[in-house]
Every structure is written in C-alpha cells, then in structure tokens.
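Novice: Could you look at this predicted model? Sequence included:
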Amino acid sequence: MKILVTGATGFVGSHLLKKLLPEHQITVLTRNIEKAQKEFADKVDYLSDLNGLSELNDYDAVINLAGEPIVAKRWSPAQKDKICKSRWDITQQISSLIQASENPPNCLISASAIGFYGARDKERLDEASAGREEFSHQVCKHWESHALSAQSNLTRVCVTRIGIVLGDNGGALAKMLPPFKLGLGGPIGHGEQGMSWIHIDDLTELMLYLLQSPQCKGIFNATAPNPVSNKDFATALGKAIQRPAFIPTPAIALKLAMGEMSELLTEGQFVYPGRTLLSGFQFRFPYIQDALDNLFAKPELCHN
C-alpha cells in the first residue's frame, strides 16, 4: 500500500512507522525534512507541504496525526490558535485533495482526542456521547468535522479519539516519571478524576486494524476498555517502578503553574471504546497494571 502520513516524527507517528515500513511504501509530510531524514533516512519519501498537489490519486491511504502538542506550552490566545490551526488546516487540506481526486485514497485515518468529551466527572462515555462546550471539545469537534468531510463511497474515514498514550521514549509517561522516580509521586488533587489511557502498542495496532478493515468507518475511541481514576493510576505506576506513590499534588498548584491547561490533569473522563470493541479489535493491554508492567520491563524505562 502507498500511504501518506502526517505527524510521522511525533511520539505516536514514529512508533506507527516502525510497523508500517516493512510492508508499505510511505511518504512523510513534514515541515522539517532534515529532522525526519535523521530518523527515517531513505526508507520513506518526503513532502514539505501539500501546496503543489491538486489531488491524491497516487495514494491508497492517508494517516493524519499532525498537530501542535497540546501540553507543549501554557494556553495563551496565540498558543490556542496554534493548537487549532495545526490540526484544522492540514486536515481540511487533506480532505479537499481527497474530494478532488478521481481515484482517491480508499481510507483516511485521522487522529482526534478524548478531549472531545470535555471534563465529565464519573460519567461513563462512549463514541455516542455528546461533547461539553469547552476549548478541548471545540478543537476536536472541528478537527473531526474536517476529516469526516472526506467520507464518500470511494473513501472511508476513521477518526480515532485518542486517550492518554503510555509508551517508552516520550509521551505522557516521560512527563509523569520524574517525581515518581524520586518517591514524590501520587494523585493529582482529589484523585477521583478519570484517566482514559492506551498502551502505545494497542494504539498503533488499532490504526493498522482500521487501515486493513474495509467495514470500519466513523468514530472509534482509542482508549483501553478499563479506564481508571487518577489515584488508581498513581498506585499502579508506583507499583510498576517500585516507588511509593501517595504524595498528592494540590490542584491549585497546577492551576498556578499551568493556567487553564491544568484542567487536563485535574479533571478527566472515563471513556469506553464501545465501537472499537464491536468492530472486532482486541486489546493486548486492557488493564493498567499489565500495561505499565510491560513498559517498565523494557530497558528504556528501567529504574535509574
């Protein structure tokens, strides 16, 4: 299969390409070709932008993972605008090119996030649940709308609402680990907020599954079927690295340090992958302790 991938140098994208490269011909869309070449060398083709293209007839599929990291910087108005445009503009451009193609890609897999649902206390959410009007919902709502506009009889669109991705060499764990390794980790605030997570291997396998399953289209929650409270997550992480995990981080401290962005940590949601399971996909790591134990059995995450 000839596949165009955006966001390939990101945390999820780099893991996904390791699985795609042995069997598929990959073109990477990246603003920084020099950086991408250091990672992928001559194993892929490169595009710096889509401006010179009028259609995507040459591609069998597109996987769209591009977007400014949502926790990279404090949410100033300028940063919010960057978060939105980095997702909306490229997705809209891809969909327009698919629509203009006589022989379009037969599949578009486009990332979204469980931020679509907003902060929802202890409510159990699935793909049919409505979103709550806040910044993260607005980001995802328009992101998804642009992707779904590419849907036709010739192109099926799969949108993955991705939860907290747990993996080695980056992602959420890289930001969480330092205090836990020092024995200073613990729950955030009251600790009852939901954490809907997914092991990086399950996420990449889900994307491959959707790519290869012609019956699949629409919205799919990319979260393990057993979300946990923040307190239970902290306990599992402490156990996996053999450190205590009972020192709480006050919500007010995060609010002062991070501003509005702190809501990603102090509030949460319990998201269930209903359509994902109904599609036939099977999770290798449905439980948090198994997922963390697997990750910390790898040399990259050994205690030091």
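Specialist: Perfect, I can see it now.

Novice: okay, CA-based contacts and neighbour counts for the rest of this
Specialist: Noted.

Novice: And the helices in this protein?
Specialist: 11-20, 33-40, 77-99, 135-148, 171-181, 200-211, 230-241, 251-258, 263-266, 274-278, 288-295 (DSSP state H).

Novice: I'd like to know which elements the fourth one is packed against.
Specialist: Looking back up the chat, that one is helix 135-148. Where contact means 3 or more CA pairs under 8 Å, 6 or more residues apart in numbering; DSSP states H and E, helix 135-148 is packed against helix 77-99, strand 107-113, strand 156-162.

Novice: Repeat the analysis, applying 10 Å as the threshold.
Specialist: For helix 135-148, the packing partners by 3 or more CA pairs under 10 Å, 6 or more residues apart in numbering; DSSP states H and E come out as helix 77-99, strand 107-113, strand 156-162, strand 218-222.

Novice: which one of the helices of the chain lies closest to residue 161?
Specialist: Across the helices of the chain, residue 161 has its closest neighbour in helix 135-148 (8.6 Å, CA to CA).

Novice: Give me the angle between that closest one and strand 218-222.
Specialist: If you take axes from the mean of the first three to the mean of the last three CA atoms, to 10 degrees, helix 135-148 sits at 130 degrees to strand 218-222.

Novice: If we go by neighbour counts, what in helix 135-148 is buried?
Specialist: Buried residues in helix 135-148, counted by 16 or more other CA atoms under 10 Å: 135-144, 146-148.

Novice: just stretch 89-99 next, same as before
Specialist: Under 16+ other CA under 10 Å, the buried positions of stretch 89-99 are 90, 91, 92, 94, 95, 96, 97, 98, 99.

Novice: Next, format the helices of the chain as a markdown table and append distance to residue 69.
Specialist: Converted to a markdown table, the helices of the chain look like this (distance: least, CA to CA, whole Å):
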| stretch | distance to residue 69 |
| --- | --- |
| helix 11-20 | 10 |
| helix 33-40 | 17 |
| helix 77-99 | 7 |
| helix 135-148 | 12 |
| helix 171-181 | 10 |
| helix 200-211 | 17 |
| helix 230-241 | 22 |
| helix 251-258 | 15 |
| helix 263-266 | 13 |
| helix 274-278 | 25 |
| helix 288-295 | 22 |
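
Novice: Tell me which of the ones you listed lies nearest to residue 109.
Specialist: The nearest among the helices of the chain, by CA to CA, is helix 200-211 at 7.3 Å.

Novice: putting a second one here so we can go through both:
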Amino acid sequence: MKTILISGGTGYVGTHLISALINAGYQVHILTRKPQTSDHPQIRYFVWKDFQAPAQAFKGVTTLINLCGTPLAEKRWTDLRKTEILHSRILPLKSLLTPALAAGVRHIISSSAVGYYPEGKHDESSLPGQGFLSNVCVQWENAAKEWRGKGVITDILRFGLVLSPDAPIIRKLLPLARLGINLSVGRGNQKLSWIHVQDLASIFLFLLENPQNKAINACSPQIMEMREFATVLQEGKYTLLPPAPSFVVKGILGQRATLLLDSIEAKPEILKNLNFPFAYADPRQILQK
C-alpha cells in the first residue's frame, strides 16, 4: 500500500482528497497544526510546528501533496496579510524539502492557481501576469521547482475556482441567491476558470499514477462567465436585481475584488491531451455531489 503525505490537508480540498485517496487504497499521513486522531486504519495525523514535520510523518511516503496556503478572500489585503499569503505558500515547501529528500520522497504534487496568468485566454505555456496574485503564484511555483532541481518529480496544479455544493463560497452565496439576489458582479461576462472538487481529487489520483513533472491547469475545459455562475446559483430563477457595479465591488473588497472581476480563461490543455476524463465539465453540474 503506497503512503501519501499531505500538508495543508485539513481544509475543504484536503478533506475531499483524503476521502478519494482512502477509497483508492492509499495510506494517508496528514500534517496538522493541532493534534488530531482517526480510527481509520489508513489515516495517521502528525503535528507540525513552524513548518517542522516529525520524521515519522515521512515513513514509507512515496509522494508529498502540498495544499498549504492561507485563504485569499477572507481578509482585506493589507501589507501584513499579503506577506502572510505569500509565506504560507512558500515556507512549507522550503521547510519540507530537506526531510523529504532524506526520507526518499521522489514525487511532489504542489498547488498553485490560475491567478498565475494575466487576464485573457491561456494554456500552460502562457507567461505569468504582473499583479499581486501572479507574483505570489510565481514565487509559490519557484519554491516547488526547487524540489525539481533536487531530482524530485514535481507536478504543479494551477487550480481554478474549486466548487461543489459544500464549497465555502457556495455555502455563503447559495442562501443569498435563493433570496433572489443577483450574485453577478461587474460586467457579468468575465470568464471564470473553475473545477469541481471531485474532478480535482481525481486529477491528484491520476498524477499519482501518471506523474508529468509539469505545471498543469486544473480547471474544467468548459469555462463559464460570471453571469452564468450566478444563474447556476439561482437554480435558473430570474431576478430583477441588476449586478453589482465594479466600483461597488472594489469599494467593498478593495484589492480582493480582482478575484471576482478579473477575466481569466485557463484551458487544461495538458489534461485534455492526456485524455483525462472530466466527470463535471458542465457548469450546471456545480451543485451536484
């Protein structure tokens, strides 16, 4: 039985991924900042502090999956918060490298985001943008590439917006949509690169057996517009309310407004060329479990 070590595995994506790994027959080691236990024979938790992981966590590990990263949307992007966002993504990768090499780990799958790109249409060969999110993603990926420089097969997944009925953003927005509030913002035609969490978990499983040593767009081949996302949340119901203007969104969210207003169409060309079977490619499937 292969053993996978996950850093940052107690959040939304990690919870779904762990379930998929267990169902696929993997042993899972999970790094957590607070003591946790599990009665499941395939799960073991290990406490790490200041990104220092105990040696036992690496025992038998073939692949490390890194999901670490402070959430982007929760707090205003002050200078302090920006530093926290960056450090929470690069420090775990730097701290885990030496003990992972010592333990013989030879594959890492590390997360990144489609915020790597500027606005527009992109595949994996496109150059990064110049804004805050792009700069974070570049440094994030450079920290992962240090593993590649040490001989570790390094796959980098550029996530689209991760969605499903239990996604934090869906849980917050769905009650508002059911009240008839128009959740489209700005022009409404900005492109949203997205991925259903079940497909994302399947991509991880696919790469465990078929490592690529590349940066890969982890997003649905069918892009949706902001207004389409709002319609999905409204479950097809019509609303008379107009979308919130861009200046209102910027006034409320500040720099975080870029998460909603930027139009990034990231195409999963590598996964399509590998014939990866997307089970949730249609935006209308977002609310399906």
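Specialist: Thanks, I have it. Here the structure is a predicted model, which means the values were calculated and not measured.

Novice: returning to what we had before: so which of the helices and strands packed on helix 135-148 of the first structure is nearest residue 283 of the first structure?
Specialist: strand 218-222 (10.2 Å).

Novice: average distance between that closest one and the second structure?
Specialist: Superposing on the second structure and averaging over aligned pairs (mean CA distance after the TM-score superposition for the first structure), strand 218-222 of the first structure comes out at 0.6 Å.

Novice: That strand maps to which residues in the second structure?
Specialist: Across the second structure, the stretch matching strand 218-222 of the first structure (TM-score structural alignment) is residues 214-218.

Novice: which other residues reach the matching stretch?
Specialist: 109-114, 122-125, 141, 145, 148, 153-162, 193-196, 199-200, 203-204, 266-271 (CA atoms under 10 Å, 6 or more residues apart in numbering).

Novice: In this model residue 65 seems to touch residue 204 of the first structure, though I could be wrong.
Specialist: No: with contact defined as CA atoms under 10 Å, residue 204 of the first structure does not count as touching residue 65 (11.6 Å).

Novice: so what sits against both of those two?
Specialist: 12, 13.

Novice: quick one, what contacts residue 27 of the first structure?
Specialist: Residue 27 of the first structure is in contact with 2-6, 8, 43-47, 59, 62, counting by CA under 10 Å, 6+ apart.

Novice: could you measure the nearest residue to residue 272 of the second structure once chain neighbours are set aside against residue 280 of the second structure, distance?
Specialist: Spatial nearest neighbour of residue 272 of the second structure, excluding adjacent residues (CA to CA, 6 or more residues apart in numbering): residue 221 at 8.0 Å. Using CA to CA, to the nearest Å, residue 221 of the second structure is found at 10 Å from residue 280 of the second structure.

Novice: what is in contact with the two at once?
Specialist: Residues touching both residue 221 of the second structure and residue 280 (CA under 10 Å, 6+ apart): residue 195.

Novice: Could you tell me which residues make contact with residue 230 of the second structure?
Specialist: Counted by CA under 10 Å, 6+ apart, residue 230 of the second structure has contacts 173, 174, 177, 181, 182, 183, 184, 185, 188, 236, 237, 243.

Novice: Tell me the one of these nearest residue 84 of the second structure?
Specialist: residue 173 (25.9 Å).

Novice: Show me what that closest one aligns to in the first structure.
Specialist: Residue correspondence to the first structure (TM-score structural alignment): residue 173 of the second structure is matched to residue 176.

Novice: Tell me the spacing between its match and residue 210 of the first structure.
Specialist: Counting by CA to CA - residue 176 of the first structure and residue 210 of the first structure are separated by 30 Å.

Novice: of these two, who's got more company?
Specialist: residue 210 (24 against 13; other CA atoms under 10 Å).

Novice: what's the neighbour count on the residue nearest to the more buried one when sequence neighbours are not counted?
Specialist: Leaving out its chain neighbours, the residue that sits closest to residue 210 of the first structure by CA to CA, 6+ apart is residue 216, at 6.2 Å. Residue 216 of the first structure has 19 neighbours, counted by other CA under 10 Å.

Novice: From residue 276 of the first structure, how far out is residue 216 of the first structure?
Specialist: Distance from residue 216 of the first structure to residue 276 of the first structure, by CA to CA: 9 Å.

Novice: Now do the shared contacts for the two.
Specialist: Listed as contacting both residue 216 of the first structure and residue 276 by CA under 10 Å, 6+ apart are residue 210.

Novice: filter the contacts of stretch 214-218 of the second structure to the buried ones?
Specialist: Buried among those (16+ other CA under 10 Å): 109-114, 122-124, 141, 145, 148, 153-162, 193-196, 199-200, 203-204, 266-271.

Novice: hmm, who's touching stretch 40-54 of the second structure?
Specialist: 1, 3-7, 9, 18, 21-23, 25-38, 55-58, 88, 91-96, 99-100.

Novice: any idea what residue 68 of the second structure aligns with in the first structure?
Specialist: Match for residue 68 of the second structure (TM-score structural alignment): residue 66.

Novice: out of everything not next to it in sequence, what's closest to that match?
Specialist: Nearest to residue 66 of the first structure is residue 7, by CA to CA, 6+ apart, at 4.0 Å.

Novice: if I pick that neighbour, what's in contact with it?
Specialist: 13-14, 28-31, 63-68, 111.
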